[in-house]
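K.L.:
need a structure here:
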Amino acid sequence: MTVQRCPWAGNDPMMRDYHDREWGVPEHDSRALWEKLILDGFQAGLSWSIILRKRDAFREVFKGFDPEIVARFDEADIERLVTDARIIRSRAKIVATIGNARAWLAMCEAGEDFAAFIWGMAGDAPIVGDGVHLPTKTPLSEEISRALKKRGFKFVGPVIVYAWMEACGIVDDHVAGCFRRKN
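P.N.:
Next up is the predicted model:
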């Protein structure tokens, strides 16, 4: 019996496993949501399979994606990261990650929980797509993008935000017939 998946999972075992176990699973942990947002920012202009293959290295160099540690990174850390071939060596994305850690912490210091903020904007429940039309951005991803930028986040345009919303289960965009689709 053949299992039907979303076409993007393809035949790559790592992508299939990611599709089958992670993509679209509602994430409510603020730190995990931040990590996934950062990885989606690094993915901009690249394929997700590249990021997935480098994810463990990203976790290592960004200290488990602990925003409190990453926010203290300095120019020496940036120089170290732009020479580390195990990750995407984009200075702009690395600098944005450090700034995003600081923005995440500022939200916490202001009493704003990242997960509650994001899920609240989405109506506190996953948004189920129609399984046929798969947008690259929506009015909600545009709204979240603007709200994140207002708080100082970078590499959070509406297309990146929408891909992140799908990855984190804020949106269920599994295609019709996919075994992971809820209805």
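
K.L.:
from now on I want contacts and neighbour counts done on CA atoms only, so please keep to that.
P.N.:
OK.

K.L.:
just checking, D172 touches E166?
P.N.:
Yes - counting by CA atoms under 8 Å, D172 does reach E166; the two are 6.1 Å apart.

K.L.:
list residues touching both of the two?
P.N.:
The contact sets of D172 and E166 overlap at G24 (CA atoms under 8 Å, 6 or more residues apart in numbering).

K.L.:
to compare with the earlier structure, here is another sequence to fold:
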Amino acid sequence: MTELLEDPGVVIGEDGLARPAWASTDPLLRDYYDTEWGMPVTDERGVFERVSLEGFQAGLSWATILRKRPAFREAFDGFDPDIIACYDDQDAERLLADTGIVRNRQKILATIRNARATIELREAMGLSALVWSFQPETTPKPQVFEDIPTTSPESVALSKELRRRGFAFVGPTTMFALMEAIGIIDTHLLGSHRRGTSGIWPQ
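P.N.:
This next block holds a predicted model:
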């Protein structure tokens, strides 16, 4: 059983911890929220995986992607850019036939394309360093879910730069979600037990 706190933005769970409504009921989402979402990810493969999954999430719920994540990881060789960059038409057809993942041809081809673009980025600053270079000077301080923006000047600029470098399915909203997920910004509600836990931003 969960109860609303005096703070209208969060819900207190049976464990006494305050979370946003979206992370307060489904055990999978709650665990993801408590252990992963908003924590810093700085390695190339980790950032590439999240770019890929955020792209697949476009038009769908994150819960759908999270439930399919183990299948995604298996189908895409652990999101190793070096392996995915070598995928051919046969691999694309294999993925389109895989019922465990989101079978969208454009998104599958974009993931392959993005793997190749990720490798090309190594000659410059690398994918992770490029993405993190768009960290803003301040982070949102939302009291309720409606206070959280869906884009920012930085996510717009990041989207534009990634597109310039050959990436696809990296729109401003998708990149804002990426920035939230890997700790570049902190959009945990002020009343949440996770606010400020990334070590990047103070509460």
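
K.L.:
nearest spatial neighbour of A23 of structure 2, skipping sequence neighbours?
P.N.:
R30 (4.6 Å; CA to CA, 6 or more residues apart in numbering).

K.L.:
please read the previous query as pertaining to K149 of structure 1.
P.N.:
In space, and not counting its chain neighbours, K149 of structure 1 is closest to V156: 7.1 Å by CA to CA, 6+ apart.

K.L.:
now that neighbour: how far from G41 of structure 1?
P.N.:
Noted for V156 of structure 1: a distance of 7 Å to G41 of structure 1, by CA to CA, to the nearest Å.

K.L.:
do the same with G169 of structure 1
P.N.:
For G169 of structure 1 relative to G41 of structure 1 (CA to CA), the value is 17 Å.

K.L.:
and those two? Which one has more around it.
P.N.:
G41 (24 against 20; other CA atoms under 10 Å).

K.L.:
corresponding residue for that one in structure 2?
P.N.:
Alignment note: G41 of structure 1 maps to G55 in structure 2; criterion TM-score structural alignment.

K.L.:
now do the contacts for that match.
P.N.:
Taking CA under 8 Å, 6+ apart, one finds 107, 169-170, 174 in contact with G55 of structure 2.

K.L.:
if we use 6 Å, what do you get?
P.N.:
F169 (CA atoms under 6 Å, 6 or more residues apart in numbering).

K.L.:
kindly report the same for I108 of structure 2.
P.N.:
So I108 of structure 2 contacts nothing (CA under 6 Å, 6+ apart).

K.L.:
helix or strand: which one has it?
P.N.:
helix 105-121 (DSSP states H and E).

K.L.:
what about the strands in structure 1?
P.N.:
For structure 1, applying DSSP state E gives strands covering 127-128, 171-172.

K.L.:
hang on, the earlier thing: distance check, the residue nearest to A23 of structure 2 against V11 of structure 2.
P.N.:
From R30 of structure 2 to V11 of structure 2 the distance is 12 Å (CA to CA).

K.L.:
ok, the two, which is more surrounded?
P.N.:
V11 (24 against 18).
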